[in-house]
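# Okay, structure incoming, though there's no sequence with it:
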């Protein structure tokens, strides 16, 4: 039996009907049983403010703990105005503080972006990668997943495209290998 892997999942979209949530759920459903997924809730986090670094904020402490205890983090996100969504940036900032206590240091991070547009939220993905690297995270390089025209791969709220399924299955396998390195 394989050792348990704890994977924190961050979905960068706050929409209830988010296509990124659909893709995240598909990917995590393809992971082996020894990978335990815990979603990091980001919708109700107060905006990061450095004045809070010396205060106890329960929701901040919770996400920091989840990320620190995870063996890796999977981020599945859309793009907002050609960059990462504000809610995603907020949780990244929260988990990077207070100074010297970043939950991101040496953390393995994998990234998937999806968009109904033709660029697949690539700018968002590149910006997340840049931020994570600056926080000393180990960012999974291959395969890079930028799902363009993502809604065309969905039917009735499920990933229906066989081509996309194969692509995401390969990613799920590579993710397990990456975490195990």
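Perfect, I can see it now. Values in this document were obtained by computation on a predicted structure and should not be read as measured data.
# For the rest of this, base every contact and every neighbour count on C-alpha atoms.
Noted.
# In contact with residue 93, which residues?
Residue 93 makes contact with residue 48, according to Cα atoms under 8 Å, 6 or more residues apart in numbering.
# any idea which residue sits dead centre in this structure?
residue 75 (0.8 Å; Cα atoms, centre = their mean).
# May I see the buried residues of the lengthiest helix in the chain?
In the chain, taking DSSP state H as the definition, the longest helix is helix 162-180. Across helix 162-180, burial judged by 16 or more other Cα atoms under 10 Å covers 164-165, 168-169, 171-172, 174-176, 178-179.
# ditto for stretch 125-141
125-126, 128-129, 132-133, 135, 137-140.
# looking at it, residue 9 is touching residue 38, isn't it?
Yes: the criterion here is Cα atoms under 8 Å, and residue 9 meets it with residue 38 at 6.0 Å.
# Correct me if wrong, but the residue nearest to the centre of the chain is in a strand.
Yes: per DSSP: H, G, I helix; E, B strand; the rest coil, residue 75 lies within a strand segment.
# Next one: it relative to residue 99, how far apart?
Going from residue 75 to residue 99 by Cα to Cα, to the nearest Å gives 23 Å.
# how about the strands of this structure, start to end?
With strands called from DSSP state E, the chain shows them at 5-11, 35-39, 72-77, 108-114, 138-139, 145-147, 154-155, 158-159.
# take the one below as the second:
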């Protein structure tokens, strides 16, 4: 059975972040041949094109972690109807310098959680647009616009009973997406 390493990018730095909790609970729904690495993005310097020729150690680490993965899982809040600045900063760093885009070809899944009724619908759409440009094939369905409310997580930090079936279905589709895209990429490389 092939093993898949998934890079997890959480677009929040808040200690009690719903999206950190969601990411931690979601990875428990994956099969045993999938492992997940939470990428550190809070220590990245602000992106400056002048630094492309001499990227900071933190940026090199980020790009190496992405390169070592067979897929990407983005879990993001929505700030002002878009993605958080810390997430955009990480995306920009790992896509540069031009021609050295670490995101390219990595199958991605996108979801997020917010206290608002529309979940993170607009942030996810903005993120999907960015990932399309960066050539990261992104799973389109099912979409997951999650509202943080009482009972979403159980006492142990797992997905609560009311949302578990839906998110298990999301994870099952993500697994299929990563496997399918990885197989396609491997087939193309063999040609």
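Noted; the coordinates are in hand. Keep in mind that this is a model prediction, so the values were computed, not measured.
# Closest to residue 65 of structure 1 out of the buried residues of helix 162-180 of structure 1?
residue 179 (18.6 Å; Cα to Cα).
# how about the closest one, what does it touch?
5, 71-72, 108.
# quick one: which of these is most hemmed in?
residue 72 (28 neighbours; other Cα atoms under 10 Å).
# Grab the nearest non-local neighbour of that residue.
Using Cα to Cα, 6 or more residues apart in numbering and skipping residues adjacent in sequence, the residue nearest residue 72 of structure 1 is residue 108, 4.6 Å away.
# ok, back up a step: need the buried residues of helix 162-180 of structure 1 in JSON lines (columns: distance to residue 30 of structure 1).
Listed next are those as JSON lines, based on distance: Cα to Cα, whole Å:
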{"residue": "164", "distance to residue 30 of structure 1": "13"}
{"residue": "165", "distance to residue 30 of structure 1": "10"}
{"residue": "168", "distance to residue 30 of structure 1": "8"}
{"residue": "169", "distance to residue 30 of structure 1": "6"}
{"residue": "171", "distance to residue 30 of structure 1": "10"}
{"residue": "172", "distance to residue 30 of structure 1": "6"}
{"residue": "174", "distance to residue 30 of structure 1": "11"}
{"residue": "175", "distance to residue 30 of structure 1": "11"}
{"residue": "176", "distance to residue 30 of structure 1": "10"}
{"residue": "178", "distance to residue 30 of structure 1": "15"}
{"residue": "179", "distance to residue 30 of structure 1": "15"}
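# Farthest pair within those residues?
164 and 179 (22.2 Å).
# And for residue 70 of structure 1, the neighbour number?
19.
# Map it onto structure 2.
Matched across to structure 2, residue 70 of structure 1 falls on residue 69, judged by TM-score structural alignment.
# Can you tell me, leaving aside adjacent residues, what's nearest to that match?
Residue 69 of structure 2's closest residue in space is residue 5 (Cα to Cα, 6+ apart), at 4.8 Å.
# Do I have it right that the one you found meets residue 32?
No: counting by Cα under 8 Å, residue 32 is not a contact partner of residue 5 of structure 2; they are 10.9 Å apart.
# of those two, who's got more company?
Neighbours were counted for residue 5 of structure 2 and for residue 32 using other Cα under 10 Å; residue 5 has more, 17 against 10.
# on that earlier part again, tabulate the buried residues of stretch 125-141 of structure 1 in JSON lines, adding columns for distance to residue 47 of structure 1.
Output for the buried residues of stretch 125-141 of structure 1, formatted as JSON lines (distance: Cα to Cα, whole Å):
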{"residue": "125", "distance to residue 47 of structure 1": "21"}
{"residue": "126", "distance to residue 47 of structure 1": "23"}
{"residue": "128", "distance to residue 47 of structure 1": "18"}
{"residue": "129", "distance to residue 47 of structure 1": "21"}
{"residue": "132", "distance to residue 47 of structure 1": "19"}
{"residue": "133", "distance to residue 47 of structure 1": "22"}
{"residue": "135", "distance to residue 47 of structure 1": "19"}
{"residue": "137", "distance to residue 47 of structure 1": "22"}
{"residue": "138", "distance to residue 47 of structure 1": "25"}
{"residue": "139", "distance to residue 47 of structure 1": "25"}
{"residue": "140", "distance to residue 47 of structure 1": "27"}
